[in-house]
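Q: below are the sequence and a predicted model for it; my questions follow.
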Amino acid sequence: MIRRRRRPSVATDPFQPVVPTIPRARTEPVAIPREAPERVRLRAERRLKFTAACFLVGFAAIGLKMGAISASEAREPSIGARAGASIVSERSDITDRAGRVLATNVVATALYAQPHLMVDPVAAAEGLARVFPDMDADVWSRRFQSGSKFFWIKGNISPEQQQAVHDLGEPGLLFGEREMRLYPNGPLASHVLGGARYGEQDVRAAEIKGIAGVEAVFDDYLRDPAQQGAPLRLSIDLSVQTALEQVLSGGMRLMNAKGAAAILMDVHTGEVVALASLPDFDPNDRPRAAIEGDPADSPLFNRAVQGVYELGSTFKIFTAAQSLELGLTNAGTMVNTQGPLRQGRHRIRDFHDYGPRLSVTDVIVKSSNIGTARMALDIGAKRQQDFLRALGFFEPTAIELTEAPGARPLVPTRWPEISTMTISYGHGLSASPLHLAQGYASLLNGGTRVRPTLLARSAVPDPGARVVSTRVSAEARHMLRQVVMRGTASMGEVPGYQVGGKTGTADKPKHTGGYWDDKVITTFASVFPAQDPKFVLVVTLDEPEIDAAGERRRTAGWTAVPVASEITARVGPLLGMRPDFDPAQDAFGAYLTQAGLR
């Protein structure tokens, strides 16, 4: 057995530390790799190019921004607005029946001042007076130095005015953007649209509120965000409205009238296709309401809706129609026209002596006051009131205008026999031209009640309450056609359109009470085509006078009728109505003969 010799163990002292063995450091030199000089040069070039590119991009961005600022419109910061403040200013458009814009919103610029930021308040006031001639430099100079920190100067200014104010270089004159209501057609249909104004506002936005017309009636709808900007579509036709206003304005000047009104209405739906009152106004710059004098002298006064007048002989067809409906007469019944007709201390006369007797048709054609009054006496006061009430003459019209509810017809508190007689030919009861259009449409469309509206209808509404039979409605249309063919409205004939209508001339009342001795209101109410009625047209002139046939003329046949005739000729083609020419005979007369109605 071989034993291996054990290596002697190193004796250790527990109290002596063990010293580790440290290997001897190598003394040979270490080789460090070195890059080629060409590679170092290339790296330096790349770094320089990258740095140059960064500077180039930065300078290009700054240059582009400076160019954009210099090319943009001068704009001042909106100082002073509450953080997070927001005023809802979106308002829906208003369009005509074909979708053409009547009222819309545009972005406008307001001018305001913060005097505590001004360098020279006096120079600022003088500069503003040069830009805006209506501003008084002395007044605004005192305001700017009064210690107040904010002033509205102009709600809307033009771009040229904005640039002129900016050129003043005054830091205390500031601009704010907001929406404004714009009426692109100016005065056209101004009494229908009414107008709008600013409500709550700050320097960044303004609330638009309607103050008259459909703008006020439909204010909630136009401002309602739930409508999502859907336009309010009216029954007005822009082309027809333009033609009607042009002819009415020319006729008013030709007849030397103080004012005029016209209404064109669909006899079946009650849609008002055109409505005008002259003088008118521009809703973009709505004038202030008059605080004294006759309200009718103000251009804000809507003669077609607000004006209540005695409408004269246009009422005679209502009396004749009711007499026919009650079976008291027929179209050929002879009526006593011997005059004068006495009732107490009152005497009723005709404009001319028409002889002792006239048929009911000729009472209307000749416009006999005496014949109409005698028919009214047979009808009686109670039945007369009921009939006029059924036609809408005892209440305001339901049209969507702020002025309509206040235009209540003036009816007598007592209704003696003399009132029955005078109201039968349009005296003693005052109503608006719109009431008359409503009454004619209800009587002549077949005999059913119509209510006027300014909203376009998507379908023909259900017929209203019946006021007369279809037979009586047709006979009434025939009588009115005869008035144009051979009566007081002979100048109302429009070839191809078979116009029927009735004239009315009444003394003009004073706004303080009583009547003028030499001033009248003339009216012509017509329907066309008479054989198949589509539209009613009412034209009213205030204080017309014209020299014709060697005399001074003021009656409706010489004043209102020619104006209405020209309107019909102009708007007929615009309404898509083809003229119906029958050289042999009156087409409507042939229709009545064939139907056995005459």
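A: Done, it's in. Numbers count the residues shown, from 1 in each chain.
Q: only C-alpha atoms for contact and neighbour calcs from this point on.
A: Fine.
Q: how far does the helix or strand containing Leu42 sit from the chain's center?
A: Leu42 belongs to helix 37-71 when elements are defined using DSSP states H and E. On the basis of C-alpha atoms, centre = their mean, to the nearest Å, helix 37-71 sits 61 Å off its chain's mean C-alpha point.
Q: and stretch 444-458, by the same measure?
A: Chain-centre distance of stretch 444-458: 20 Å, with C-alpha atoms, centre = their mean.
Q: for stretch 479-491, same thing?
A: Averaging C-alpha positions (C-alpha atoms, centre = their mean) puts stretch 479-491 34 Å from its chain's average.
Q: please, where are all the strands along the stretch 101-250 of the chain?
A: Counting by DSSP state E, counting those that start in this stretch, residue ranges of the strands within the stretch 101-250 of the chain are 101-113, 151-157, 173-182, 195-201, 206-212, 232-233.
Q: same check, this time on the stretch 251-400 of the chain
A: Ranges of strands within the stretch 251-400 of the chain are 259-266, 272-278, 309-310, 334-336, 341-343, 346-348, 357-359, based on DSSP E, counting those that start in this stretch.
Q: for Phe175, find the nearest of those.
A: Put simply, out of the strands of the stretch 251-400 of the chain the one that sits nearest Phe175 is strand 272-278, at 37.4 Å, with distance taken as C-alpha to C-alpha.
Q: try this one side by side with the last:
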Amino acid sequence: MIRTPLRPLARILRARERGENPDIIERENRRIRHEQMRDRERQVAEGRLLVLGALFVCAFAVIGFRMGVLAASEPREPRAAAPGSAIVAQRADIIDRNGRVLATNLETHSLYAQPPQMVDKRAAADGLAAIFDDLEADELYEDFTGTRKFLWIKRRISPEQMQAVHEIGDPGLLFGPREMRLYPNGPIAAHVLGGSSFGREGVASAEVIGVAGVEKRFDGPLRDPARDGAALQLSIDLGIQATVERVLHGGMTLMNARGAAAVLMDVHTGEIVTMASLPDFDPNTRPRPPVEGDASDSPLFNRALQGVYELGSVFKIFTAAQMVELGLADRHTLIDTQGPMTWGRHRIREFRNKDYGPHLSVTDVMVKSSNIGTARMALEIGIERQQDFLKSLGLFEPTAVEMVEAPSGRPLLPRRWTEISTMTISYGHGLSSSPVHLAAAYASLVNGGTRVQPTLLKRDAPVVGDRVVSEATSQAVREMLRAVVAEGTASFADVPGYAVGGKTGTADKPLTRGGGYYDDKVIATFAGIFPAHDPKYVIVVSLDEPVETSGDEPRRTAGWTAVPIAAEIIRRTAPLLGLPPQIEPGATEDITLTSN
């Protein structure tokens, strides 16, 4: 900065020439400099005051805006910030193939107590015990008067219960907002959905986690914020699932069965339209898993997926299909059925020692359900070829169904696969599998011969799997299954307009200990297809220890127990599936060509 001198030489010289006093010039210059300095300081002070005033105006504007927001919002309890990652409470919906809700979320509240803030602990304990039947007033009072500063009372409460707690009026009883999982259809498709529970919890929110079924299998995607709440769509049809469960429950009651399972599957896509297991449960109030006893006694046990049983004569169609596929026979080839059949110390007989004569065609072996005829065909096929064929149908490994319980449904194979194993497995004893395995295997045989992978996710188009049999063999299988219903052991499955085909299976139930089988307990199964001439769906119905008592003697065979239930399911669900009744096309050999 250039400073102006107080005694400029030029002015001093001129003042001396005129006889003036040079000191006056210095005083004047000093006065001017001081005035300039005061002006600059005043400008700086005024600028600072202006900035400070603007800051005060902004601060009061922010405070006023915040007060307005608080005044317009609902009051909430103050919460202390907790360290750690935030709890993600939002969970996507689960819907059926038509978009109907199977599982969704409901806003609710939790109830907790802070004893140091409570005014009348005795009155609060008595009031809570009066509202909630499962709470004891003395136990609550003991907790309130202890050293605890925080106490969960209820993880979720209804609006009515919340209002009742409000009326107690104690400031130490506080509420926390949260979401709960709601299954609006109650026990319908309970085993498929599985259920959910609370994971990490805070007073402001709680994460909802899957504990079983598809809820646990897809727990990550259902909670993934990146999916923006996109619903999980299943292949299940809610209306058909409800119908099947209603019919199955009525049939299980009429047949005095211990349990029941049903699977309805699209033969081309593998989509499971219905998976039912009885007894069932309500996933809104999911019971605790059993800690002792037989797991199958629990309503949580999924008989359709986890239930691994010897399914009996429903396996016979696999042997017949392989005979045709290998070129060892066709539908009309005669098979030796002379009995009894002896193999070492083992004897194979027909059911109730029936005599079907010296020979039956392959089709009649299925129609009559001949154990001897099937066993002789299995011997001709051989051990290795039988193993390869059953493996190609998926009967050696757990299914790929999208549920956490699927790996537990692993088929049980013989430790040593001998020739006697080959014979007994051909008619459904010695190899245990689940109803879902059976449905997928039947679908693979009748859809044209390509492997089907069962799924609980909706598919827009079929997934073509590996070929297991030829088109011609698939056609022969369909005709044989139709003959079983039209002429054989599954005659009660004949539903007018739908040309049902299928096979019955009645397997003695193994003893829980010591080996051997019960004399009066069976697993009765029917595996069917409809319409048989152009299959769209396969249905499997299985009953645990059924007994039909309308006649003079109790009847336990599948033809009397499982088949009528399957027929009623088809009768009610086929129209819902978009299948109108049709006249069954006649056989081509019955058509006579004539000239005009």
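A: Right, received. Where do you want to start? Note that this is a predicted model, so its numbers are computed, not measured.
Q: re earlier: got a markdown table for the strands of the stretch 251-400 of the first structure, with distance to Ile211 of the first structure too?
A: Shown next, in a markdown table, are those (distance: least, C-alpha to C-alpha, whole Å):
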| stretch | distance to Ile211 of the first structure |
| --- | --- |
| strand 259-266 | 22 |
| strand 272-278 | 18 |
| strand 309-310 | 26 |
| strand 334-336 | 52 |
| strand 341-343 | 48 |
| strand 346-348 | 46 |
| strand 357-359 | 51 |
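Q: figure out which of the ones you listed is closest to Arg46 of the first structure.
A: Minimum separation from Arg46 of the first structure across these (C-alpha to C-alpha) falls at strand 272-278, 78.6 Å.
Q: the one residue sitting closest to the centre of the first structure and Arg553 of the first structure, how far apart?
A: With distances taken as C-alpha atoms, centre = their mean, Leu193 lies nearest the centre of the first structure, 1.7 Å away. Taking C-alpha to C-alpha, to the nearest Å as the measure, Leu193 of the first structure and Arg553 of the first structure are separated by 35 Å.
Q: same check on Gly339 of the first structure?
A: Using C-alpha to C-alpha, one obtains 25 Å as the distance from Gly339 of the first structure to Arg553 of the first structure.
Q: got it, and Gly67 of the first structure?
A: With distances defined as C-alpha to C-alpha, the gap from Gly67 of the first structure to Arg553 of the first structure amounts to 71 Å.
Q: kindly report the same for Ile153 of the first structure.
A: If you measure Ile153 of the first structure against Arg553 of the first structure using C-alpha to C-alpha, the figure is 52 Å.
Q: likewise Phe132 of the first structure?
A: In this view, Phe132 of the first structure and Arg553 of the first structure are 48 Å apart by C-alpha to C-alpha.
Q: how about the helices in the stretch 401-550 of the first structure?
A: 417-424, 433-444, 470-486 (DSSP state H, counting those that start in this stretch).
Q: which one of the ones you listed lies nearest to Ser78 of the first structure?
A: Counting by C-alpha to C-alpha, Ser78 of the first structure lies closest to helix 433-444 out of the helices of the stretch 401-550 of the first structure; the figure is 48.8 Å.
Q: picking up where we left off before, in TSV, list the strands of the stretch 251-400 of the first structure along with distance to Arg204 of the first structure and mean neighbour count.
A: Conversion of the strands of the stretch 251-400 of the first structure to TSV gives the following (distance: least, C-alpha to C-alpha, whole Å; neighbours: other C-alpha atoms under 10 Å):
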stretch	distance to Arg204 of the first structure	mean neighbour count
strand 259-266	41	26
strand 272-278	37	26
strand 309-310	48	26
strand 334-336	73	18
strand 341-343	71	13
strand 346-348	68	12
strand 357-359	72	18
